[in-house]
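Student: take a look and give me a structure for this.
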Amino acid sequence: MLVSACFRKLTRQLAARRPNTQGFFLELTGAFQIGACTHELLLLAGLPPRPHVALALTYVCTALHGWTLSDSVNNPASSFHLLFRGRIVVRAWWLQLSAQFTGAMLAKMYIKLIWLLGMTARHSRALVQTCSSPLQTTVVHAFILELLFSFLFHLTLLQFEAMSHKTKVHLAALLITTLVYAGGHLTGAIFNPALALSLHTSCFLDKFWNYVLVYWIAPCLGSVLVVVLWDDVLPLMRARV
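Tutor: I've put the predicted structure just below:
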């Protein structure tokens, strides 16, 4: 988190007059921060008492991300949501997407280097693990869950839009922690395509299409369905009342 904060501050100073460059590196560092923190979080999730430690860490980390990454999107599904709402153009969407996936994979490489230091036994064991699949249910069930989680997350963010940033951060952290509690044991409750690739790269290599369907297509589709509901269905229903 400290590495990301320093780089973001440097980006704002050096690229102040280049909004595209600044936006790219803010997205990159945001995805990097979330990816690196989540890799460590997964290692600590097994600490007793379970699942209390994992949920508490999820809440704290999510709230910290909300505070420190407020000027970037950090999630390809959210970028897709903004594109369909007409908030960003295709070029900006493509830049965000490129930055998010790059940052997520850099986070994986960075965390591997940290684990190579062998500072704890958990780090040493994590290095030799292959695909620790988060999919503990059928692909269809997992697809529905990740779509639903993404749908609820983006719908709730729209409801929070008018609130103060301080309130939104804690409500979003509470929502994500609740979703992790509800579905983390079945799919990981990731609903972030870049983060999913960073956390489970070897799983994508082993079962590519299953993971693309569950962790890429489902979250993006969920965020688009929110746009359809919010911008088309609800106004139509209100007009008929």
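Student: contacts and neighbour counts: CA atoms only from here.
Tutor: Noted.
Student: so what touches stretch 225-241?
Tutor: Defining contact as C-alpha atoms under 8 Å, 6 or more residues apart in numbering, one finds that stretch 225-241 is touched by 81, 84-85, 151, 154-155.
Student: which residues touch the residue nearest the centre of the chain?
Tutor: Residue closest to the mean C-alpha point of the chain, counted by C-alpha atoms, centre = their mean, is residue 192 at 3.9 Å. Neighbour list for residue 192: 75-77, 215-216, 219 [criterion: C-alpha under 8 Å, 6+ apart].
Student: try 6 Å this time
Tutor: Residues counted as contacts of residue 192 (C-alpha atoms under 6 Å, 6 or more residues apart in numbering) are residue 75.
Student: the structure of the following sequence is requested for comparison with the preceding one:
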Amino acid sequence: INKVTFAPLVVSTLFILLTSLLAHCARRVVQKVIKEPFLRLLFEEAIAAAELCGCCFELIVVADNFGVATYAIFLFALTIWWSLNWGDATGCPYTHIEDVIEGKGDIRKAFLKTWAELTGGILVFKYVQMYWALEISDTHKDKAFEDCKADLQVPVIYGAVVEGIATCLCRLASKSLGDLNPRFATAIDSFIGTSLVVAAFDYSGGYFNPVLATSLKAGCEGHTLLEHAVVYWIGACAGSILSVYLYKLPAIQKYVRGPSVANGDSIWADKED
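Tutor: Alright, predicted model coming up:
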């Protein structure tokens, strides 16, 4: 890599690190200042969504200029960081719908969490725009005020199916890893999620998160708001809801909870070799 191409990548990396650091500090302040648990969680959801969307705005720049492979490496590392730092926040609305279905939460709280996430995800664009407007690197030239283009490369119904199936697979993997508790569960989960994003990249953009898609692509040229909602909200949420019921199927439960024979070096944290 020569200096001309390497410098913009350094600028993008520093912006992502700065965004992560600011979010980390904001979380610490919220945890110290706000004592009421649910109100604190709402702020944490807003911060998580802002961090997610802020970093992913810059990841678009990385993907456009340095390729999907570089984008995937960044996303993999960030997903691990988010898993380790967000606590109970998810930055994603369909996890709250899952909680309602499973009796772990109520609709009012799910709505408030989603509202907090949308607020964080949408407001963070002003921060990103301010950074892009500085045009520190050539990759940010005219980026702050350019017209955005949708990532949807297939008909709306296909896009919804892609987002739905991939979200369902992501959620099934996360639930399985949560119950199986292998070593490196976070890294395995991140690898699966990143792989699915890359697989869907040229079809729907691979968002698998309605708030992320809304922050980055709502109102962009290439789809209407209704089409956007069908693909990124209805598609992803339907996939998430489907995962709740699929995970309860006897075949999957047998695999997750069934007896296992120790063989060689086990990667499972709570099983002896």
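Student: residue range for stretch 126-138 of the second structure in the first structure?
Tutor: Matched against the first structure by TM-score structural alignment, stretch 126-138 of the second structure falls on residues 109-121.
Student: ok, back up a step: pick the one among the contacts of stretch 225-241 of the first structure closest to residue 102 of the first structure.
Tutor: residue 81 (19.7 Å; C-alpha to C-alpha).
Student: just give me the match in the second structure for that closest one.
Tutor: Using TM-score structural alignment, the partner of residue 81 of the first structure in the second structure is residue 98.
Student: so which strand or helix has that match?
Tutor: Using DSSP states H and E, residue 98 of the second structure falls within helix 94-101.
Student: how close does that helix sit to the first structure?
Tutor: Mean deviation of helix 94-101 of the second structure relative to the first structure after superposition (mean C-alpha distance after the TM-score superposition for the first structure): 1.6 Å.
Student: buried residues in that helix, which are they?
Tutor: 94-98, 100 (16 or more other C-alpha atoms under 10 Å).
Student: same deal with stretch 238-257 of the second structure?
Tutor: 238-244, 247, 256.
Student: can you lay out these as TSV showing secondary structure?
Tutor: Shown next, in TSV, are these (DSSP: H, G, I helix; E, B strand; the rest coil):
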residue	secondary structure
238	helix
239	helix
240	helix
241	helix
242	helix
243	helix
244	helix
247	helix
256	helix
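Student: how many neighbours does the aligned residue in the first structure for residue 217 of the second structure have?
Tutor: Counting by TM-score structural alignment, residue 217 of the second structure corresponds to residue 200 in the first structure. Residue 200 of the first structure has 18 neighbouring residues, counting by other C-alpha atoms under 10 Å.
Student: do the one 5 residues further on as well
Tutor: Summarising burial for residue 205 of the first structure: neighbours were counted as other C-alpha under 10 Å, giving 12.
Student: follow-up on the earlier one: distance of the match of residue 217 of the second structure relative to residue 36 of the first structure?
Tutor: 13 Å (C-alpha to C-alpha, to the nearest Å).
Student: that older thread, CSV for the buried residues of stretch 238-257 of the second structure, including distance to residue 185 of the second structure?
Tutor: Below are these laid out as CSV (distance: C-alpha to C-alpha, whole Å):
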residue, distance to residue 185 of the second structure
238, 25
239, 22
240, 20
241, 23
242, 23
243, 19
244, 20
247, 18
256, 14
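Student: and the furthest pair within the residues you listed?
Tutor: Among these, the pair separated by the greatest distance (C-alpha to C-alpha) is 238 and 256, at 22.9 Å.
Student: roughly how far apart are residue 152 of the second structure and residue 213 of the second structure?
Tutor: For residue 152 of the second structure relative to residue 213 of the second structure (C-alpha to C-alpha), the value is 11 Å.
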